[in-house]
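Asker: What follows is a predicted protein model with its sequence.
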Amino acid sequence: MSVELNYLDTGGDGVPLVVIHGLFGSADNWRSHVKAWEATRRVITVDLRNHGRSPHVEGMGYDAMAEDVTRLLDRLEVPRAHLLGHSMGGKVVISLARLAPERVASLIVGDIAPVAYGHDHDTVFAGLRRLEEGKPANRREADDLLGEHVKERAVRLFLATNLERGEEGGLRLRLGLDEIQEDYETIMGPTAGEGAFSGPTLVLRGANSHYVTDEMLPALREVLPEAEVVTLEAGHWLHAEQPEAFRDAVDRFLVRR
């Protein structure tokens, strides 16, 4: 069953750019990029199920998440869109492109391939669980709790974007953490759909990331045969580490569409 997703829409004419975050992210993470893009195009940023301000429900399958986004496009009366997804969001947009290619004007994939990955978030789950049980009163306490398991400050700052003020005054997570962790194997698995998406595609990968290695490119091109692969001097969070280079690559790709 599809979920009615939370979204932000800048409005405007033309084919919109739909932006989809990765695991533990939200539409809020893309505000600076949206400010730049909204001057020239309509931008719609989405909170996937169990993330941001969208509902918490069981199931993190890519077919279901792609259906959520398709139903949102229906609600907004958007027949076709440029789709941009980072990490898990990249797998969502690849899945949507395979399942409903007629809805996709072009595809932009941020540092992910349509393949299965191994476990990579054990410390993150441990840190988020520590946050839940610790019930921090402020962000300094939250950072200390996260720091017991997550040593990288940049990762802690990213995870802390999921905190909101609770009714009793402390900070709480707005993630559907139980639902995400229960279906983590599916999240780390391959994309949904069969066959290839033959439309215009840009894949942006980080030079310092292991998510789209040269060894993965043959499998990627089986699913995305028209993919233009651009490597940025960044890690996995390339849109945050190299925002201007990321945005320039996206703009150069979209201006040709």
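Answerer: Great, that's in hand. Nothing here was measured: the structure is a model prediction, and the numbers come from that model.

Asker: from here on, contacts and neighbour counts on C-alpha atoms
Answerer: Noted.

Asker: Which parts of the stretch 51-200 of the chain are strands?
Answerer: Along the stretch 51-200 of the chain, the stretches classed as strands by DSSP state E, counting those that start in this stretch are 81-86, 104-110, 163-165, 171-173.

Asker: Which other helices and strands does the third one contact?
Answerer: Strand 163-165 is packed against strand 171-173, with contacts defined by 3 or more C-alpha pairs under 8 Å, 6 or more residues apart in numbering; DSSP states H and E.

Asker: The strand it packs on packs against which elements?
Answerer: In terms of contacts (3+ C-alpha pairs under 8 Å, 6+ apart), strand 171-173 is packed against helix 122-134, strand 163-165.

Asker: who wins for proximity to residue 128 among the strands of the stretch 51-200 of the chain?
Answerer: With distances scored as C-alpha to C-alpha, the stretch of the strands of the stretch 51-200 of the chain nearest to residue 128 is strand 171-173 (8.2 Å).

Asker: Could you check how far that closest one is from the centre of its chain?
Answerer: 21 Å (C-alpha atoms, centre = their mean, to the nearest Å).

Asker: alright, now check it against this:
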Amino acid sequence: MPILSAPDGTELACHVLGQGRPLVVLPGGPMRASAYLGNLGGLDAHRQLWRLDLRGTGESAVPADPATYRCDRLVDDVEALRLHLSLERMDVLAHSAGGSLAMRYAARHPDRLGRLALITATPWALGMPATAEDRLAAARLRESEPWFTDAFPAFEAWLAGSGDFDPVFLPFFYGRWDDTARAHADREEDETNDDAGDLYGADGAYDPDVTRTGLARVAAPVLVLAGELDGGPRPALARRTADAFPAASLPLWTGVRGPSAVGRASPADRDHLASVPGMDTEMRTVQANGITLAYRAWGPQDAPPVLLLHARGADGADWSEIAPALAAGTRRVYAPDLRGHGRSDWPGDYGYEAMRDDIHALLGAFGIARADVVGHSLGGAVAYLLAQHSPHLVRRLVLEDVPAPFPLDPPRPPAERPDGDLPYDWAMILATDQQRNAPNPVWWDHMGRITMPTLLIGGGPTSPIPQEQIAGLADLLPDARRVTVDAGHLVHEARPEEFLAAVGEFLSPAARTPS
């Protein structure tokens, strides 16, 4: 079980299930240990789940300062987990009260979010609590249940403040009231830190105006999932939550409520969650250069090919919002996992030239004589090495915020491996750091061999890549153009519309030649 330290020294525990690209999971309660979520109804078959026990719950330590239980104070713990995983951006799934923590995180760190799923999350962070009327309206949908006659009056009295909490109305918090649900409810008292829960929403926890302003800058795809039987949130309130994000989808699951939407999902529910936009994990493999490369593909097989190469630490799923738009019936788009990443082989040799040769062999395995190639960061370096080595394979080249092959000054120090399983081979991090510190001088000397039209996209002053290096590359290449999108290093994630506009125009059908 991985243990990490929060900024204030509190030890935080994570429970890791499954394999694949990490999915950080924030539990509800508020302040209930993550154990109640289990494997999210089988979602660990598609993703590697990192279930975080919030401080003071489950296996995580009790903090010295109880005020740090407040929702906005927990944002630093979530960011500590991202840093622990060495991810430039991470996918997050949050349930119930954990949704407000996820929204506070997204508002504070919009560029660090890959994808976000809010599962039956009441939007306290937006100043929109579920009302008693919402909860009673959802409860009335259960009037055919055998327990309804006894449960509803007690529930109504509790919501009105004229009655105490009564376990008789616990069924309203579950989509199916069966033995599994009863056992789940019986564990709640032992799994919940009630004192911490009382402080979770203390004054200052949410700040709806600040949260809304921050969420307006979230370019990542967001799934807001509402259950038909859920009173917090009702589907209408979930829609208002989705409206706070620039790119949110809102499917409605009928007959589902609360924990049934995650920890007790049916097989059909699991398929739905695995196939929502941004969560598609269908993989294919191909033998290339003596190893197995995993890849994703979009678009008609006979359409002109485009190859998308991801950054270090990511995988082909990084392009899952860009690739469908590029395909759009006019292109065949491929997004492989580079060696040492995701579900491709982790062979131990991580030279840039080896990655280049993998892509050369992959194109051969697909029978592609010529393709447009788009590369981000490390993937951009692999792309320009391919264009130098085999210019006949590359029709047009797009380099997104790519580092020039100059020695780092000062050199990057040896990195310390984070605890726990990683979605990439740590040896790849060490090997690529060495090559960034001392790149092969031939890589720069051979830039003149890149004669095909090339588009360089810089991330502007907030990017860690020196933008003067990107300008220098553009000046050196015979047929280059350069655009700057002030989005930081993750241009295609933070500003997908601007990225697609620039790339789509550059890869215009009028300039194509047969592959």
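Answerer: That came in fine, so what should we check first? Quick caveat: nothing in here was measured; it's all calculated off a predicted structure.

Asker: still on that earlier bit, can the strands of the stretch 51-200 of structure 1 go into CSV with extra columns for distance to residue 29 of structure 1?
Answerer: Converted to CSV, the strands of the stretch 51-200 of structure 1 look like this (distance: least, C-alpha to C-alpha, whole Å):
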stretch, distance to residue 29 of structure 1
strand 81-86, 11
strand 104-110, 14
strand 163-165, 13
strand 171-173, 15
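
Asker: Include distance to residue 56 of structure 1 and mean neighbour count when you put those strands into TSV, please.
Answerer: Below are the strands of the stretch 51-200 of structure 1 laid out as TSV (distance: least, C-alpha to C-alpha, whole Å; neighbours: other C-alpha atoms under 10 Å):
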stretch	distance to residue 56 of structure 1	mean neighbour count
strand 81-86	20	24
strand 104-110	25	25
strand 163-165	15	15
strand 171-173	12	22
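
Asker: of the ones you listed, which approaches residue 229 of structure 1 most closely?
Answerer: That would be strand 104-110 among these, by C-alpha to C-alpha, at 9.5 Å.

Asker: Relative to structure 2, which residues correspond to that closest one?
Answerer: Strand 104-110 of structure 1 lines up with residues 394-400 of structure 2 when matched by TM-score structural alignment.

Asker: picking up where we left off before, burial-wise, tell me which of the helices and strands packed on strand 171-173 of structure 1 comes out on top.
Answerer: Neighbour counts (mean count of other C-alpha atoms under 10 Å) averaged over each of those peak at helix 122-134, with a mean of 17.

Asker: and the helices and strands packed on strand 171-173 of structure 1 as TSV, adding distance to residue 8 of structure 1?
Answerer: What follows is those, written out as TSV (distance: least, C-alpha to C-alpha, whole Å):
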stretch	distance to residue 8 of structure 1
helix 122-134	26
strand 163-165	18
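
Asker: nearest to residue 40 of structure 1, of those?
Answerer: That would be strand 163-165 among those, by C-alpha to C-alpha, at 31.7 Å.

Asker: What span of structure 2 is that closest one aligned with?
Answerer: Alignment of strand 163-165 of structure 1 against structure 2: no match, by TM-score structural alignment.

Asker: Would you mind finding the match for residue 226 of structure 1 in structure 2?
Answerer: Match for residue 226 of structure 1 (TM-score structural alignment): residue 479.
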